[in-house]
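J.: Dropping the sequence and predicted coords here.
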Amino acid sequence: MTFLDHLEELRWHMIRSFASIFILAVVAFLSKDIVFHQIILGPSRTDFWTYQTLCKIGTWLNSDVLCIDSLPFEIQSRQMTGQFTMHITSSLVVGLILAFPYAFWEFWRFISPALYTKERNASRGAVFFVSILFIAGVLFGYYIVSPLSINFLTNYTLDPSIKNQIDITSYISTLSMLVLSCAIMFQMPVVVYFLSQAGLVTPERMIYFRRHAFIVILVLSAILTPPDVMSQLLIALPLTILYQISIYVSRMVLKRKLKSEEIQKYQ
């Protein structure tokens, strides 16, 4: 294929990817009651699944400390076009999240023919694992990080006379940032896998820089989350676990490469 043929092929992959995002965004836009009342505004109410589960755990432990009885804030729209604009923006975000597995599959369909057979075999299942980790990150950000962050931030007061009247733009932006940040950060094992395949990362190097990585994880958590310690720790903890898993992934890749080299040596 010529360079222009490659561009034409890429163009159609991008068209199909953006079309899937647009279609699902339209579906989300038309499903306003479900998307907003049930999903987006869910963490702003005390009947949310996370708060109810924490209360059940507290009851099991004979303690009411974990029960969240109130979230002292109101969500407002202070701009004339605020609600309509956020309706469109949030629908696009929901469409992106729902269409991500298909969009990544389209991207992978364009990339994979350029790989050698050995590279294609080594990257088999990439779409599946990327999609699973992305969904896991979204669920973790939505059900764990977001509600606990919202609870902390709305209950944090400088003075009882100050009322929390939060703009809808601020609320949705914070929620989207937390969810998408977790989704992206959960891709760490996949990134390490491909870097290990390229020889840029080794398990020994990752173990040597583990302390440095922990500091970087804390800094990233502080940047990506609201300014509260609880949210930072909630992102830092799974990232630390994922880093440890990535070490095992890199070690597995190294063993596989050494085994392949031994087989080729004796052939």
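T.: That came in fine, so what should we check first?

J.: from here on, contacts and neighbour counts on C-alpha atoms
T.: OK.

J.: Assign residue 141 to helix, strand or coil.
T.: helix (DSSP: H, G, I helix; E, B strand; the rest coil).

J.: Give me the distance between it and residue 235.
T.: Between residue 141 and residue 235 the computed distance is 8 Å (CA to CA, to the nearest Å).

J.: Where do the strands of the stretch 151-267 of the chain begin and end?
T.: Remark: strands assigned in the stretch 151-267 of the chain by DSSP state E, counting those that start in this stretch are 165-167.

J.: Next up, a structure to set beside the first:
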Amino acid sequence: MSDDQKQLNAPPTQEETFFTHLVELRDRIIKASAAVLIVFVSMVYWAPDIFHLLAKPMLDVLPKGAHMIVTDVTGSFFVPIKVTLMAAFVVALPIVTYQIWAFIAPGLYQHEKKLILPLVVSTYTLFLIGMSFAYFLVFPTVFSFMVSYNAPLGADMSTDIDKYLSFAMTTFLAFGFTFEVPVVVVVLVRMGLVPLAKLKEIRPYVIVGAFVISAVVTPPDIMSQLLLAIPLCVLYEFGLLIARFYVPKQEDAVS
């Protein structure tokens, strides 16, 4: 065999493997970004309507004569654009999630690769449920509480649209990721990273952590904190229940 043939048949070096992964990561990011951009361009014409839909829970509870305001010169243009970009990301999230899992897949075993499609579907579904929970239940509850709290003070409630967007995005992300808890539990168990028995054992710490997280990421009222902490605890229990069907065979043998 010639030296050239030996060089061609030689296994890739660590440096070559690293750069191969970098190239693939770049391609995955480009594909995910392109998906978001395409959806954004197709939706941007309706940006004011999309913002109005986002602001509806607040507008519905504002006192008569009250309204949202703009305190920044460019706010009336950029805030609806930001909202539309967020909506485009949510619509394109299945493609983004798939690109993430597809990048991870080569390092997984064959039985683990079979989980990719169910994980993509469940991740997207649960994220949408979390955002819907925030929009239809948390927003009206929190806004009604704040309006009723403002009334005795005699203060006018005029919310800046940029600050409202910041609050809405933070809340959406908090509840969206909170509703991913069952997926996280199943992945930890299925990958053998944490035994199911250990996850059951740390249940009290998870409950305490749920209330700590809710106190950090939600407004400082007990209602919104409970609306995040309680679903997080329930979803953790649901994750433990589902994870029973995904326990690795080695753990089955031990138990």
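T.: On my side now, so go ahead. Here the structure is a predicted model, which is why all the values come from computation and not from measurement.

J.: what touches both of residue 141 and residue 235 of structure 1?
T.: residue 182 (CA atoms under 8 Å, 6 or more residues apart in numbering).

J.: Aligned to residue 42 of structure 1, what sits in structure 2?
T.: Using TM-score structural alignment, the equivalent of residue 42 of structure 1 in structure 2 is residue 56.

J.: Could you check the one helix or strand its match maps to and say which residues are buried?
T.: Assigned by DSSP states H and E, residue 56 of structure 2 belongs to helix 47-61. Residues of helix 47-61 of structure 2 classed as buried: 47, 48, 50, 51, 54, 55, 57, 58, 59, 61 (neighbour count, 16 or more other CA atoms under 10 Å).

J.: what's the neighbour count on residue 228 of structure 2?
T.: 26 (other CA atoms under 10 Å).

J.: Sorry, wrong one. I was asking about residue 9 of structure 1.
T.: Count around residue 9 of structure 1 with other CA under 10 Å applied: 14.

J.: Give the aligned equivalent of it in structure 2.
T.: Using TM-score structural alignment, residue 9 of structure 1 sits opposite residue 24 in structure 2.

J.: List the contacts of that match.
T.: residue 103.

J.: what's the helix or strand for it?
T.: helix 14-43.

J.: Centre of the chain to that helix, how far?
T.: 19 Å (CA atoms, centre = their mean, to the nearest Å).

J.: Give the buried residues for that helix.
T.: For helix 14-43 of structure 2, burial by neighbour count (16+ other CA under 10 Å) applies to 25, 28, 29, 32, 35, 36, 37, 39, 40, 43.

J.: which residues of structure 1 fall in helices?
T.: For structure 1, applying DSSP state H gives helices covering 3-30, 32, 49-60, 82-111, 117-122, 126-140, 146-155, 168-185, 188-197, 203-208, 210-224, 229-266.

J.: closest one to residue 76 of structure 1 among these?
T.: helix 168-185 (5.7 Å; CA to CA).

J.: mind checking how far the closest residue to residue 48 of structure 2 other than its chain neighbours is from residue 53 of structure 2?
T.: Nearest residue to residue 48 of structure 2 in three dimensions, chain neighbours excluded: residue 80, at 5.6 Å (CA to CA, 6 or more residues apart in numbering). Residue 80 of structure 2 sits 11 Å away from residue 53 of structure 2 when distances are taken as CA to CA.

J.: With residue 212 of structure 2 instead?
T.: With CA to CA as the criterion, residue 212 of structure 2 and residue 53 of structure 2 are 31 Å apart.

J.: Aligned counterpart of residue 131 of structure 1 in structure 2, please.
T.: Looks like residue 131 of structure 1 aligns to residue 124 there (TM-score structural alignment).

J.: I figured its match was touching residue 91, is that so?
T.: No. Counting by CA atoms under 8 Å, residue 124 of structure 2 sits too far from residue 91 to count as a contact (9.5 Å).

J.: The two - which one has more neighbours?
T.: residue 124 (22 against 17).

J.: residues near the aligned partner of residue 244 of structure 1 in structure 2, how many?
T.: Correspondence of residue 244 of structure 1 to structure 2, assessed by TM-score structural alignment: residue 237. Neighbour count of residue 237 of structure 2, defined by other CA under 10 Å: 18.

J.: All good on my end, thank you.
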